[in-house]
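Novice: Only the shape, not the letters, is given here:
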């Protein structure tokens, strides 16, 4: 018998939340804060969208102190942009989440941002009560974000929503979202085209399905389970 996908793990920025390139804008602010020119670093930032931001800064700046300073500056800059109303839900995302929950599925929102930034986004969108659990890298046992599978597995362990990883579906807009879902063993790893990476990049990273947006996820899960 096919296992029903009772756990759905969704990325935020680019997947359920449209931020119009605010990650790059906040990164540029953080780099300049450290006296660095952000332009030579932007290709790496784009390639690693979805990864824990502190991991990105460790790669770029090497020194832990400077990486932490850059991360703090990034989170502050992004938070100000959020507070200024520069984000909005991806069209149909909130309705899709409600549909999934009405179908008896547990939905968990995940991010590569720090908790303070994740909470700022949830507050700005009025999404505090939209799902029962939200996770950031610091919420995992090892403090690791994507492309590690930790947030997906933490969602499974904390909610007990599925009997195993084959009862989980993951959706995101970046290659790191796809790698995280594949490494966790999720049965559906859906790439959406509302964010950072294109269909070929998502497929190369292991996407099992490609969707125009997360709004199509309820229908996809229904087809897979049929």
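Specialist: Thanks, I have the structure now. Keep in mind the model is a prediction, meaning the values are calculated, not measured.

Novice: only C-alpha atoms for contact and neighbour calcs from this point on.
Specialist: Noted.

Novice: in this protein, which spans are strands?
Specialist: For the chain, the strands defined by DSSP state E occupy 7-11, 17-18, 88-89, 106-110, 133-135, 168-172, 188-192, 209-211.

Novice: now the second one: how far from the chain's centre is it?
Specialist: The chain centre lies 10 Å from the centre of strand 17-18; the measure is Cα atoms, centre = their mean, to the nearest Å.

Novice: tell me what it is packed against?
Specialist: In terms of contacts (3 or more Cα pairs under 8 Å, 6 or more residues apart in numbering; DSSP states H and E), strand 17-18 is packed against strand 88-89.

Novice: Pull the residues that contact the strand it packs on.
Specialist: Identification of contacts with strand 88-89 by Cα atoms under 8 Å, 6 or more residues apart in numbering yields 16, 17, 18, 19, 125.

Novice: If we use 10 Å, what do you get?
Specialist: Strand 88-89 has contacts (Cα atoms under 10 Å, 6 or more residues apart in numbering) with 12-20, 82, 121, 124-125, 127.

Novice: Columns distance to residue 69 on top of these, output as a markdown table?
Specialist: Shown next, in a markdown table, are the contacts of strand 88-89 (distance: Cα to Cα, whole Å):
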| residue | distance to residue 69 |
| --- | --- |
| 12 | 24 |
| 13 | 22 |
| 14 | 25 |
| 15 | 27 |
| 16 | 28 |
| 17 | 26 |
| 18 | 26 |
| 19 | 23 |
| 20 | 24 |
| 82 | 20 |
| 121 | 21 |
| 124 | 25 |
| 125 | 28 |
| 127 | 29 |
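
Novice: Comparison target below:
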């Protein structure tokens, strides 16, 4: 591994740095209920981490009325926006980003949230002073588990895949990173179990950002950098 090129950490945001996984679950559940397409909440939760297009495909199948997808997305977005002023960072989230920056790592928020939603996420996280690059849904043709948003994050930050680690909370995050041979560190704070994340290929699993921060210098984020 070359050590004369910049190193960095790509972070998923929803469910990884901010406590939003179950908010998205409730909002998609309600959007589906409003359109007479009820799906059990536990099933919805298992799909969070995918983009809206793949989430609806996963939940409703390829034979669904695709003309209704836009209305479902709009309903979800309207419901979710009601929470924007109450979004809460997960324990240690901002401190973890700052600790990475202090160690010379570029901090990249690799999110596929929409541009206006990203603004709310950044305000809640309150760590813009150490964030190098932020992506949005406009930067990716396909959502996770496709790796498009990670490709965009690398291109925009000037980082190489062999010099980064991705931190995420879902099996979809692990799958996306794996397609680029990027090591993925999993966090269980989004509601996915340690066994599921490890089984999907996560190189290490921690409870939340605070737990990762506590052993940062012995973690894959800094080891060998």
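Specialist: Structure received. These numbers come from a predicted model, not from an experiment.

Novice: What does the TM-score come to for these two?
Specialist: Once superposed, chain against chain, the TM-score is 0.85 (TM-score structural alignment, normalised by the length of the second structure); 217 aligned residues with a Cα RMSD of 2.3 Å.

Novice: Narrow the contacts of strand 88-89 of the first structure to those in helices?
Specialist: Counting by DSSP state H, the part of these found in helices is 82, 121, 124, 125.

Novice: before we move on, the earlier item: filter the contacts of strand 88-89 of the first structure down to the buried ones.
Specialist: Applying 16 or more other Cα atoms under 10 Å to the contacts of strand 88-89 of the first structure, the neighbour count classes 12, 13, 14, 15, 16, 17, 18, 19, 82, 121, 124, 125 as buried.

Novice: okay, those residues in a markdown table with distance to residue 39 of the first structure next?
Specialist: Formatted as a markdown table, these follow (distance: Cα to Cα, whole Å):
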| residue | distance to residue 39 of the first structure |
| --- | --- |
| 12 | 25 |
| 13 | 22 |
| 14 | 22 |
| 15 | 25 |
| 16 | 27 |
| 17 | 25 |
| 18 | 23 |
| 19 | 20 |
| 82 | 23 |
| 121 | 26 |
| 124 | 29 |
| 125 | 31 |
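
Novice: can you put the strands of the first structure in TSV and add distance to residue 145 of the first structure?
Specialist: Output for those, formatted as TSV (distance: least, Cα to Cα, whole Å):
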stretch	distance to residue 145 of the first structure
strand 7-11	11
strand 17-18	18
strand 88-89	22
strand 106-110	9
strand 133-135	10
strand 168-172	14
strand 188-192	17
strand 209-211	22
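
Novice: looking at these, which is closest to residue 202 of the first structure?
Specialist: Closest of those to residue 202 of the first structure is strand 188-192, at 5.9 Å (criterion: Cα to Cα).

Novice: Distance from the chain centre to that closest one, please.
Specialist: 12 Å.

Novice: can you pull out the helices in the second structure?
Specialist: Under the criterion DSSP H, helices of the second structure are mapped to 21-34, 41-47, 52-60, 69-81, 93-102, 115-125, 148-157, 171-178, 194-200, 209-214.

Novice: In stretch 87-97 of the first structure, which residues are buried?
Specialist: For stretch 87-97 of the first structure, a neighbour-count test (16+ other Cα under 10 Å) marks 87, 88, 89, 90, 93, 94, 96, 97 as buried.

Novice: Next up, the contacts around residue 42 of the first structure.
Specialist: Residue 42 of the first structure touches 24, 27, 28, 48, counting by Cα under 10 Å, 6+ apart.

Novice: let me redo that: residue 143 of the first structure
Specialist: Applying Cα under 10 Å, 6+ apart to residue 143 of the first structure gives the contacts 52, 136, 137, 150, 151.

Novice: Same question for residue 218 of the first structure.
Specialist: 95, 96, 97, 98, 99, 100, 101, 103.

Novice: what's the closest of these to residue 35 of the first structure?
Specialist: Distance to residue 35 of the first structure, by Cα to Cα, is smallest for residue 97 among the contacts of residue 218 of the first structure, at 41.4 Å.

Novice: what's around the nearest residue to the closest one once chain neighbours are set aside, how many residues?
Specialist: Closest residue to residue 97 of the first structure in three dimensions, ignoring its sequence neighbours and counting by Cα to Cα, 6 or more residues apart in numbering: residue 107, at 7.0 Å. Neighbour count for residue 107 of the first structure, taken as other Cα atoms under 10 Å: 26.
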